[in-house]
Structures are given as structure tokens and as C-alpha cells.
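>>> sequence isn't available, so here's the structure alone:
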């Protein structure tokens, strides 16, 4: 499912116009992104939690040359599915 299909599904489920559903999806993506950028997490009970995970610096290997390279520490967005979502999928 891509973004436009998600907007169509939300519009049908919530019985709202597609334009309004599109604004809602854009707002949710924006708010989740801003919250993660601040280092906080977003928890949706029954769905899951969006959070930021820390990746430590590590040594990697350039696949073309085989030379060792240093990979810097970084933060990466992550999603941890909630129990209700896991049960629904299984």
C-alpha cells in the first residue's frame, strides 16, 4: 500500500473527503518525524511505538576495494510493533 492508497483507505474508513484524509496523513508523518527528531518516542497503544535507536560507531568494509572503513555512530528511526498489531498479523 502506498501513500495515495492509504489516504483512500482512511477516507473510506473515517467517512471524510480524500483531501482531509491527505492532510491528516501528512500531519501525522510530520508530527512523528518532529517528535523523533527531538529524541522522544510516539506510542500508539494497540499499534506500536516509533522510537529512535542509537547505532554505535563500527568498522565496515568497502565492498569494491575490500578496505576497512570507519562508520560513524548514528541515530536511526525505528518501529516496535505492539502486541495487538502482532496478534492481528499472525
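Looks like it came in fine. From a predicted model like this one, the values you see are computed outputs, not experimental measurements.
>>> CA only for contacts and neighbour counts going forward, please
Noted.
>>> if I look at the residue lying farthest from the centre of the chain, how far off is residue 37?
Going by Cα atoms, centre = their mean, the residue of the chain most distant from its centre is residue 65, 33.3 Å out. Separation of residue 65 from residue 37 (Cα to Cα, to the nearest Å): 35 Å.
>>> before we go on, here's another structure to hold up against the first:
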């Protein structure tokens, strides 16, 4: 992955393969399992915190009135659950370099 690119599952699996010496198939499976557990926890309403990285936080937003920017007509926006990411202080410090 180059500068400014996107880190993919395959990239993560390659890092696991190169650093830990697992086979490519085992590395890909490990990445998939970690992501699966994270997704499952979030779908069950649990927040996910990875120390030194950040937290995936679920919030329930109530119903509210929004406005169509083109027409100006008010529209009801249904209640929903949203996920936000909050980077840890360590991550924010690394990014700010």
C-alpha cells in the first residue's frame, strides 16, 4: 500500500503473513475472524475499543425534522443507530506528526 492509498483486508493479511509467519490462508482467516468479531459485537449493540487505536461507538439518534436543501421542504428523519469512530490519543498523536 502506497502513501495516500487505502489499506485493505488483503493488505492486513499480508502484514500478518510477513510479520508472524503464518501461511497466507491462515493470515487471511485471522483477519476475517477479527473483523467478524468486531462486526458481531457492534451488531449486538456493544461498543468496540481497541487500546492504542480507538473506539467504535454506537449512538441512537432520535427522530428529527430535516430539510431538503434543494427544495427547502421539511422531512421527518426516522430514528436510527449510527456508529462513530473516536481515535485514541496515541493514534491522534501519530497522525499529527
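Right, received. Where do you want to start? The model shown is predicted, which means the values in this text are computed figures rather than measured ones.
>>> would you pull the TM-score for this pair?
Scored against TM-score structural alignment, normalised by the length of structure 1, the superposed chains reach a TM-score of 0.81; 90 aligned residues with a Cα RMSD of 1.8 Å.
>>> can you map out the strands along structure 1?
42-44, 48-55, 58-61, 68-71, 74-81 (DSSP state E).
>>> in contact with residue 52 of structure 1, which residues?
Contacts for residue 52 of structure 1 (Cα atoms under 8 Å, 6 or more residues apart in numbering) come out as 36, 39, 40, 41, 75, 76, 77, 78.
>>> how about the nearest residue to the aligned partner of the fifth one in structure 2, chain neighbours excluded?
Going back to what we said before, that points to residue 75 of structure 1. Aligning on TM-score structural alignment places residue 75 of structure 1 opposite residue 81 in structure 2. Sequence neighbours aside, residue 60 is the residue nearest to residue 81 of structure 2 in space, at 4.4 Å (criterion: Cα to Cα, 6 or more residues apart in numbering).
>>> quick one: map that neighbour onto structure 1.
Aligned against structure 1 by TM-score structural alignment, residue 60 of structure 2 finds its counterpart in residue 54.
>>> please apply the same query to residue 93 of structure 2.
Match for residue 93 of structure 2 (TM-score structural alignment): residue 87.
>>> what's the separation between the residue nearest to residue 49 of structure 1 when sequence neighbours are not counted and residue 34 of structure 1?
Distances taken as Cα to Cα, 6+ apart put residue 43 closest to residue 49 of structure 1, at 4.3 Å, once the chain neighbours are dropped. Distance, residue 43 of structure 1 to residue 34 of structure 1, by Cα to Cα: 14 Å.
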